Every structure is written in C-alpha cells, then in structure tokens.
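Q: okay, here's the prediction I keep looking at, along with the sequence it came from:
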Amino acid sequence: MPEIFLNCDLGEWESPAQTAALMPYLHMANIACGGHAGTSESIAHCQQLADAQKPFAVSTGAHPGVADINGSRGRNLPEGFTVDDFTSLLELQLTRYISGADLNHIKLHGALYHLTETDANFRHAFLAFVRHKSLISIVCLAGGEVAAEAESRDLPIIPEVFLDRHYQSNGQLLERKHPDAVITDSSLITDRLEQLTHTNSLTAHDGSLIQFPDHYDHLTACVHSDSPNSLEILKAARSYLNQE
C-alpha cells in the first residue's frame, strides 16, 4: 500500500486568507513563482505559512508555468514556444523562487506539465535541467512518461495523482472544458483515497480502471486551490489519511 501525501498548488489565484486556510491540511505545497501566477511577496508568504505548521512544516517546492494568455491561467502555450524558451523560463522562475522559499521539489504547471508528458524534446530538456539542479524531487504524473524516464535516469520522483480531477481511460486528465472535469464532492474524494490506498488504482470517468505502477511506495495526491470546495475536500482527505 503506497503512502499518500497531500499537495496543493498555491500562490496562484486564491486569496491570502484561502492560502492560510488550506495550508494546515497539506504535506506539500507547490508555490507559483511568477509565470502563470505568483510574486516574490506571495512566494515568501507561502513559505512563512508552510514553516509555521505544527507539528511538522509543510514541504515546499517550485511551481513554474507559462504566462497567462487571455485568461487561460497558464494552460495554453505561447505561439512558437521552444525548448530554449522553456529552459530560460525554468531558470528565471526558480531564481525568483529560491530568493523566498525552500526548494524541495519541482512541479510544472498546466501546459508545461502536459507538454513534458507528450513531447520527448521538452521532457529531455526538463530532466536535464533538474539533474543540473541536483537532488530536487520531481512531482510528475503517476504512471506517466516523465516518471518513467526520470526513474530510468535515477532522478528522484514523487508520483502524482489528482483527487479533484477525473481521468480519461488513457491515464490523462479529462479536459477542463468537460462538465465533469472537476470533482467537488468531498465524499467522492474519500472514496477515491480509499481506492488508492487499498488497490493502487483510480476509476476513470468512463468506468475503466487506471492501475498505477506497483513499485511506487509513495504517491502525492493533488487538490487544486482554485477548485470549488477545495478546503472541504482537503479537510476530508486529511481526516481520512490520518485515520488510515
């Protein structure tokens, strides 16, 4: 049975009060660092909140993304986006990030997360960048291409599943434009956690089963800060894991 840690993308579009409300229920916080969202002030604020948690501080990591385009919130790539643009973006945002927060892991946001799953050139560039930074764990899609290639290169990963998003049968997330893309029912969240902890699997939107690799001894489960009912979802998820 894999150990499960809760993570959340923070410093994005939630209010400072919402950030503070969510933090006590997390094990890991992915902090936006000035691409799709985030400022030097919000990075430092998130780190202060993470450090203040008792009895253990919340582990913090960088959450780089592409700039917001027409309200896409970093889910669309700029036209003509290249590998060089990608690596420059990572360098710039991590430089900004480490001036205000501890770098324990990295999780790409939105379009970049999906780009490295689907394009080998960007995936290779990302893993080369992480290797150069040394000892940063990569939060990446459980059972995905980044996870598999990172493991083949002996890079540390934290495989990720999504509690508040439905999956397609191929293991990718259901597109956000789909009316059932986001899960808001906290009781369904605990059902998903129970399935994860006991069968290492999740049920896709079409009813098919997504089985995650057996060798994972830990997983991180994501709840998005801007999802409806995110606080209640995290409370229910943390309560279930504490009982387990």
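A: Thanks, I have the structure now.
Q: for the rest of this, base every contact and every neighbour count on C-alpha atoms.
A: Will do.
Q: can you identify the element that follows the lengthiest helix in the chain toward the C-terminus?
A: Assignment by DSSP state H gives helix 83-98 as the longest helix of the chain. Where DSSP states H and E defines the elements, the next helix or strand beyond helix 83-98 is strand 105-106.
Q: for that following strand, name the packing helices and strands.
A: Under the contact criterion of 3 or more CA pairs under 8 Å, 6 or more residues apart in numbering; DSSP states H and E, strand 105-106 touches strand 59-63, strand 137-141.
Q: now the element after it, going C-ward?
A: The helix or strand immediately downstream of strand 105-106 is helix 110-118, counting by DSSP H and E.
Q: just checking, what packs against the longest helix of the chain?
A: Helix 83-98 is packed against helix 40-51, helix 120-133, with contacts defined by 3+ CA pairs under 8 Å, 6+ apart.
Q: if you compare those, which one is most tucked away?
A: helix 40-51 (a mean of 19; mean count of other CA atoms under 10 Å).
Q: report the angle between that one and helix 83-98.
A: 60 degrees (axes from the mean of the first three to the mean of the last three CA atoms, to 10 degrees).
Q: ok, back up a step: which outside residues touch the longest helix of the chain?
A: Applying CA atoms under 8 Å, 6 or more residues apart in numbering, the contact partners of helix 83-98 are 33-35, 40, 43, 62, 64, 66, 103, 121-122, 125-126, 129.
Q: against that first model, consider the following:
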Amino acid sequence: MGDDQMAMPLIDQANLACGFHAGDPLIMGRSVELAVAHGVSIGAHPSYPDLQGFGRRHLQCSPEEVRALVLYQIGALDAFCRAAGCQLAYVKPHGALYNDLVRDDALLMAVLDACASYRKGLPLMVLALADNGRELRLADEADVPLMFEAFADRAYLSDGQLAPRRLSDAVHQDPERILAQALAIARGEPFADIDGKPLHLRADSLCVHGDNPDSLAVLRRLRARLDAL
C-alpha cells in the first residue's frame, strides 16, 4: 500500500507484508531490495490469513495456529532478506492480530514463541500503551526483546489502545494533526486522546500508515522536523 518508492528514503524502518494480508513473493523481494538500497531496517509484518479484509478482520485462530502462521511468514520474508544480504531486524504483527495481542495473553505468548524459536534475540514490536507491564512480563518469560510502537495518524483511547476503526474519527486525516501528534510522541510529550485528555506514551518507533492519502506529504515534513530535533 502507498508509494513505496517515494516513502522509503524518508523512513528508518519498513514493516513488510508477508503475503497473508498483502504482498506476494515478487513484491516482497522488490520491497526488501528497495529497503536495503536506502539503508532501511526491515521488519516482518505477519497477519491473519485475510487478503480480502487486508488483515483487519479478527479470525478465530488457536495459539498453535497463530504461532505457526507467524513463524511461516517470518521465514518467508527472511528468505528475501538473506538473498539481499541483510538481516531481518524485528517482527511487527499487522492489523487485527496486532490488536488481539493487547487483549489475549495466549496469542501474545504464541507470537513471542514464534520469534524466540526463529532466532534468539529477534525483537517483537508491540503497541505502546499507557502501561506495558503485561507485555514486558510475558516477553521476559519468553526471553524476547520488545520494541514499542506509537501511531502518528491514529486516535487513541485513554489506556493507549487504538480507537476502533469503526469510529468516524479513529484515523486522523488532517496532516497538521498527524504532524503534531507525531512530534509530541517523538519528544516524549503528552498528546490528546480521542476524548481530548492528555496521554503519554513511551515509544521506540513511530508509524505513519502508507495507505493514508497524505502520508507522503506528512512523511516529508516529519522527516525534516525529526532530523532537526
């Protein structure tokens, strides 16, 4: 999704779909090569098997199934990374699977186990919340390092969970609002949740969705502002 050729020079990390919600072997290979050409770290972006719904629909999968499908997708993308002479940097689940990890300990442990089984020290990127104590505890049990992610273009609930996409204002469309929220997160400052109350998140990574119509314009401005910090 989005114009990868234009976006890649502006980012530090790329979450690459592994064929289950988007992408195919040809696209995956080209995306890896493009990321390598621009010095961008590559993360596997596994999802539920949901091409029709772009991975944004919850599917009833057992923890065993989730572990297997995540491990499968990591391996698929890593094959292209190895062929391009780079190392897969992290794993970041997509869409409904990403959101389900916030609520379901068994699914989170399944994904953590997939990461640990694939490569010792392979980080898992999860949603930065107001309190990530649960995620840190389970990741410590699995011996998997965590990375925390926040979103520039999504509205938040008071606990740091993403506002459901069914809400009309769940996705920010105003470039100025996206930029302001991104800069607040990058500076470690509070920003307004969906109810206008202050929310503070500690994040290692900042996401701008590639399918946002103004993502390229926002990325250009955000890159310039972040470089100046």
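A: Looks like it arrived, so ask away. This one's a predicted model, so the numbers in the text were calculated from it and none came from an experiment.
Q: quick revisit: distance to residue 230 of the first structure for the helices and strands packed on helix 83-98 of the first structure - can I get that in TSV?
A: What follows is these, written out as TSV (distance: least, CA to CA, whole Å):
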stretch	distance to residue 230 of the first structure
helix 40-51	17
helix 120-133	29
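Q: report the aligned residue range of the first structure for stretch 17-27 of the second structure.
A: Aligned using TM-score structural alignment, stretch 17-27 of the second structure spans residues 32-42 in the first structure.
Q: buried ones in that stretch?
A: Neighbour counts using 16 or more other CA atoms under 10 Å place 32-40, 42 of stretch 32-42 of the first structure among the buried residues.
Q: for stretch 53-68 of the second structure, same thing?
A: 54-57, 63, 66-68.
Q: stretch 107-118 of the first structure now?
A: Applying a neighbour-count criterion of 16+ other CA under 10 Å, the buried positions in stretch 107-118 of the first structure are 107-117.
Q: any chance of the helices and strands packed on strand 105-106 of the first structure in TSV, with mean neighbour count and distance to residue 154 of the first structure too?
A: Shown next, in TSV, are these (neighbours: other CA atoms under 10 Å; distance: least, CA to CA, whole Å):
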stretch	mean neighbour count	distance to residue 154 of the first structure
strand 59-63	26	20
strand 137-141	24	11
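Q: distance to residue 8 of the first structure for these - can I get that in JSON lines?
A: Shown next, in JSON lines, are these (distance: least, CA to CA, whole Å):
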{"stretch": "strand 59-63", "distance to residue 8 of the first structure": "10"}
{"stretch": "strand 137-141", "distance to residue 8 of the first structure": "11"}
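Q: out of these, which gets nearest to residue 229 of the first structure?
A: Closest to residue 229 of the first structure of those, according to CA to CA: strand 59-63, at 21.8 Å.
Q: next, the angle from that closest one to helix 40-51.
A: 150 degrees.
Q: give the aligned range of strand 59-63 of the first structure in the second structure.
A: Going by TM-score structural alignment: strand 59-63 of the first structure matches residues 41-45.
Q: tell me who's in contact with the nearest residue to residue 146 of the first structure once chain neighbours are set aside.
A: Excluding the flanking residues, the one nearest residue 146 of the first structure by CA to CA, 6 or more residues apart in numbering is residue 117, at 5.8 Å. Neighbouring residues of residue 117 of the first structure by CA under 8 Å, 6+ apart: 123, 144-146.
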